[in-house]
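Asks: No letters, just coordinates:
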């Protein structure tokens, strides 16, 4: 976005792996955090490994099966802009075991949690960056727990229409969340899901 990195492309690691957006969390020590992941009941699927001189990288799963990544920055710090149109601004965990997920992520990363029966929110030092949805019977059994990234846009309705015109699809039509922002959930032509929300300050 301009000169600032906001996301990356990577090849699929396995033949049967679906096309998807992955969420990477910055850590000071990828090896130590990978050990914490395993001690807290998660699983390390790849790494820790060096990515040239850019950083150290891990692919992991939480106890419920949601995939995420760890990034220990070296030459590449990661995303350079947040919560601006075209950039990541929010992440959302969809899980069938919210109690276990909350314990796992607070143990591994030291996150704060803003409690709510409908939508607990994760934060770093109480600065919220994500939320958690419990996958109930309305979610098909074959849909696994996962992290869903949300990108900021100027206009959610226009973004949804643009995605449809570009051979994507709208999974959740533009909706105004009570006391929240306008959001939508979209899918690209290869099947990768992502959310969009009205950027801070956008009209």
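Replies: On my side now, so go ahead. Being a predicted model, the structure only gives us computed values, none of them experimental.
Asks: from here on, contacts and neighbour counts on C-alpha atoms
Replies: OK.
Asks: Now for this protein: which helix has the highest residue count?
Replies: If you go by DSSP state H, the chain has its longest helix at helix 98-109.
Asks: Report the buried residues of that helix.
Replies: Within helix 98-109, the residues that count as buried by 16 or more other C-alpha atoms under 10 Å are 98, 101-102, 104-105, 108.
Asks: hold the first one in mind and look at this next one:
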């Protein structure tokens, strides 16, 4: 089991979470789909639930809450990138042309976070760990295995994330219009162009599964939608899907390394 036991290097995707209109329905859906365990958390943290797989944290699910006078936020998965200084990251986001959506806040003693949009419009989070560094299981069925930025301007996006978090983008050999995003010389995610016209820039979360087709079938039976049916590609057999509340994510059975 690929367990993570130490904080992620700055710039590395370290956590994903979902803000859902019906939190309990989301908890039930992902429990049945991926085998997660999770329940509504303490009120002082807005009921935010830490979902676990085999007893280890893999993702968060919280209730969608709109600030007073603001529209209800969309139901989406958010990718968080690790940092060792959230305040410096916020300043770097602004300087590099990004937009701060939620400024730095303390989350109890677990860490400090902010949410921002890059200059192309993709929303992401930044996490500075204190007592909690993020996902403790990855690259395992039911856990996150890849994070991918879809953008209308790959060059601008690459420059932004390098300026803010030191992430280096490099074209991926043999794959058209695709770059890896690297931290410390290691690929930690992907960067590509938005495929469908009208699709807004976004970060896409990939969850590993042991059988893509059967997971997609189960998702449909539980009220989810299929946006891209299962297909084979260089990294494995994948599909892009939508949960019953509209959150988009990918599932993939990775090619054995």
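Replies: Received, thanks. Because the structure is a prediction, the values reported are computed rather than measured.
Asks: Next, the TM-score between them, please.
Replies: Once superposed, chain against chain, the TM-score is 0.92 (TM-score structural alignment, normalised by the length of the first structure); 198 aligned residues with a C-alpha RMSD of 1.5 Å.
Asks: quick one: the longest helix of the first structure aligns where in the second structure?
Replies: Aligned by TM-score structural alignment, helix 98-109 of the first structure falls on residues 154-165 of the second structure.
Asks: Mean deviation, that stretch versus the first structure?
Replies: Averaged over the aligned pairs, stretch 154-165 of the second structure sits 0.9 Å from the first structure after superposition, using mean C-alpha distance after the TM-score superposition for the first structure.
Asks: Can you tell me the closest non-neighbouring residue to residue 157 of the first structure?
Replies: Residue nearest to residue 157 of the first structure in three dimensions, not counting chain neighbours: residue 174, with 5.9 Å by C-alpha to C-alpha, 6 or more residues apart in numbering.
Asks: all helices for the second structure, in order.
Replies: For the second structure, the helices defined by DSSP H cover 23-34, 86-95, 154-165, 212-221.
Asks: The second one vs the first structure, mean deviation?
Replies: In the superposition against the first structure, helix 86-95 of the second structure averages 0.7 Å from its aligned positions (mean C-alpha distance after the TM-score superposition for the first structure).
Asks: what comes up buried for that helix?
Replies: Those would be 86-87, 89-90, 92-94, for helix 86-95 of the second structure by 16+ other C-alpha under 10 Å.
Asks: Just send those back as CSV, with distance to residue 168 of the second structure too.
Replies: Below are those laid out as CSV (distance: C-alpha to C-alpha, whole Å):
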residue, distance to residue 168 of the second structure
86, 19
87, 21
89, 16
90, 19
92, 16
93, 16
94, 19
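Asks: Report the separation between the residue positioned nearest the centre of the second structure and residue 147 of the second structure.
Replies: By C-alpha atoms, centre = their mean, the second structure has its centre lying nearest to residue 79, at 2.8 Å. Going from residue 79 of the second structure to residue 147 of the second structure by C-alpha to C-alpha, to the nearest Å gives 7 Å.
Asks: which residues are common contacts for those two?
Replies: Residues touching both residue 79 of the second structure and residue 147 (C-alpha atoms under 8 Å, 6 or more residues apart in numbering): 13, 203-205.
Asks: Provide the aligned range in the first structure for stretch 78-98 of the second structure.
Replies: Going by TM-score structural alignment, stretch 78-98 of the second structure sits over residues 22-42 in the first structure.
Asks: ok, residue 121 of the second structure touching residue 200?
Replies: Yes - using C-alpha atoms under 8 Å, residue 121 of the second structure is in contact with residue 200, at 7.4 Å.
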